[in-house]
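Trainee: pasting the structure only:
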């Protein structure tokens, strides 16, 4: 029998598609970089095929899907060009999803430690958090720079849990996944990663339909539908199904 869930102890946010509505900006940056190679796609293809990848795996997948070689030199150049294009776009148009500021501040006020586990690179995440005035609330950031494998591999979430434990925010009595640590995700790939790490997952239907997020433990239409009390109730229900 699985052990009962503890009360809510920490919340780990995915970033793109959960905290910020940045996927259209990532898409524009990718297309600007890929246009000279004739490898652009419409947004529907991007969301269906590439949205769950970090930059590295997205470029690899685009070139693989097109049957085109991707040398290490070109790969590194594309990564740098995409990051530069994205930073330009962020400075022009960046929006947090409705309800994000309220939820983050309410969780912080309740003393719940917060983390981010994202496939984006650290510089991009820090830039956006500063732009939105949210940097101070996330002492733990796990980014593409910190892991060898992107989602759906669970590495980013297992590392986020480890860093929360190292800070004393989660119990260290067990090396396994902690009860009461909740993840907020918006993609099937991200949900798969968090579940593989043994974590309780709430899906938000910002990028995919609620039906597409069925692997999550709970699904809501948007972050604006969440509250501290609701997240606690999800964990409580999981204690005694």
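Mentor: Sure thing, it's come through. Bear in mind that the values here come from a model prediction, so they are computed numbers and not experimental data. Residues are numbered from 1 along each chain as shown.
Trainee: from here on, contacts and neighbour counts on C-alpha atoms
Mentor: Noted.
Trainee: where along the chain do the strands fall?
Mentor: Using DSSP state E, the strands found in the chain span residues 10-13, 114-117, 140-142, 181-185, 200-204, 218-220.
Trainee: now the helices: where do they sit in the chain?
Mentor: 23-34, 43-45, 55-65, 72-92, 100-109, 122-132, 155-166, 188-196, 228-239 (DSSP state H).
Trainee: Quick one, which of the strands of the chain gets closest to residue 58.
Mentor: strand 114-117 (17.4 Å; Cα to Cα).
Trainee: For the closest one, give me every contacting residue.
Mentor: 10-15, 107-108, 137-143, 156-157, 160, 164 (Cα atoms under 8 Å, 6 or more residues apart in numbering).
Trainee: switch to 10 Å and redo it
Mentor: 9-16, 19, 104, 107-108, 125, 137-144, 146, 151, 155-161, 163-164, 169, 181-185, 190, 194 (Cα atoms under 10 Å, 6 or more residues apart in numbering).
Trainee: Buried ones among these?
Mentor: Buried residues within the contacts of strand 114-117, defined by neighbour count using 16 or more other Cα atoms under 10 Å: 9-16, 19, 104, 107-108, 125, 137-138, 140-144, 146, 151, 155-161, 163-164, 169, 181-185, 190, 194.
Trainee: Against that first model, consider the following:
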């Protein structure tokens, strides 16, 4: 029996990864650190801001202090909010429709490495801000995906004792590993990575337009 559907945010509900990439690059400019979009897709998607900046400094052979890390996270959030106000956001096909098709008795949750202040304005724009029974974002756990901590916290919030009765919907290898380590079933969507990078998921689709509540229920039979 399906007891919960847990959505990732970036790359599942909205096509916000290009905006995160832009915001990272602008925030890193004063430190003379940059990387390509291809490198972002290969190494950074799935990290929260904290680990994303740590990885960027590590790759550049530089150390980052706790104070600079906090400043960078704040700077990136401000840049990201500017991009939202400029209208550079759009829902991915099928996501909002799938969320709306799930009956109220079946809990819907969100598990994301993004900051809550980045997420909430977008959810409000899409009209789904009151849909989620539980929400875990970057501020809520000390470890981010691919660590299982974010999904374990969602399960705790939903009071679900059997993780295999819940489905995570993810688009990255890091997200899949996080959910699988927490014991969930995973539906992967090829929005950010090709099929061959998502083979650890229980099922893979190229669009949420092809997914229904009934097909999700079939995954936990």
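Mentor: Received the coordinates, thanks. Quick caveat, the model's predicted, so the values are computed rather than measured.
Trainee: could you dump the strands of the first structure to JSON lines with distance to residue 65 of the first structure?
Mentor: Output for the strands of the first structure, formatted as JSON lines (distance: least, Cα to Cα, whole Å):
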{"stretch": "strand 10-13", "distance to residue 65 of the first structure": "30"}
{"stretch": "strand 114-117", "distance to residue 65 of the first structure": "27"}
{"stretch": "strand 140-142", "distance to residue 65 of the first structure": "28"}
{"stretch": "strand 181-185", "distance to residue 65 of the first structure": "26"}
{"stretch": "strand 200-204", "distance to residue 65 of the first structure": "28"}
{"stretch": "strand 218-220", "distance to residue 65 of the first structure": "31"}
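Trainee: Quick one, which of those gets closest to residue 77 of the first structure.
Mentor: Proximity to residue 77 of the first structure (Cα to Cα) singles out strand 140-142 among these, at 23.3 Å.
Trainee: so how far does the closest one sit from its counterpart in the second structure?
Mentor: Comparison of strand 140-142 of the first structure with the second structure after fitting gives an average deviation of 0.6 Å (mean Cα distance after the TM-score superposition for the first structure).
Trainee: what's that strand aligned against in the second structure?
Mentor: Aligned by TM-score structural alignment, strand 140-142 of the first structure corresponds to residues 134-136 of the second structure.
Trainee: Likewise for stretch 32-45 of the first structure?
Mentor: Stretch 32-45 of the first structure covers residues 26-39 of the second structure once aligned (TM-score structural alignment).
Trainee: What of stretch 220-229 of the first structure?
Mentor: The aligned range for stretch 220-229 of the first structure in the second structure is 205-214, by TM-score structural alignment.
Trainee: if we can go back for a sec, distance between the match of strand 140-142 of the first structure and the chain's centre?
Mentor: Relative to its parent chain, stretch 134-136 of the second structure has a centroid offset of 12 Å by Cα atoms, centre = their mean, to the nearest Å.
Trainee: Run through who's touching it.
Mentor: In this structure, residues lying in contact with stretch 134-136 of the second structure by Cα under 10 Å, 6+ apart are 6-8, 107-116, 149-158.
Trainee: what's the burial count for residue 216 of the second structure?
Mentor: Neighbour count of residue 216 of the second structure, defined by other Cα atoms under 10 Å: 20.
Trainee: Return the residues in contact with it.
Mentor: The contact partners of residue 216 of the second structure, taken as Cα under 10 Å, 6+ apart, are 2, 4, 5, 166, 167, 169, 185, 186, 187, 203.
Trainee: go again using 8 Å as the cut-off
Mentor: Going by Cα under 8 Å, 6+ apart, residue 216 of the second structure touches 2, 167.
Trainee: And residue 8 of the first structure, by the same measure?
Mentor: Applying Cα under 8 Å, 6+ apart, the residues contacting residue 8 of the first structure are 180, 181, 182, 231, 232, 235.
Trainee: quick one: the counterpart of it in the second structure from residue 198 of the second structure, how far?
Mentor: Matched to the second structure by TM-score structural alignment, residue 8 of the first structure sits across from residue 2. Per Cα to Cα, to the nearest Å, residue 2 of the second structure is found 22 Å from residue 198 of the second structure.
Trainee: for residue 22 of the second structure, same thing?
Mentor: With distances taken as Cα to Cα, residue 22 of the second structure is found 25 Å from residue 198 of the second structure.
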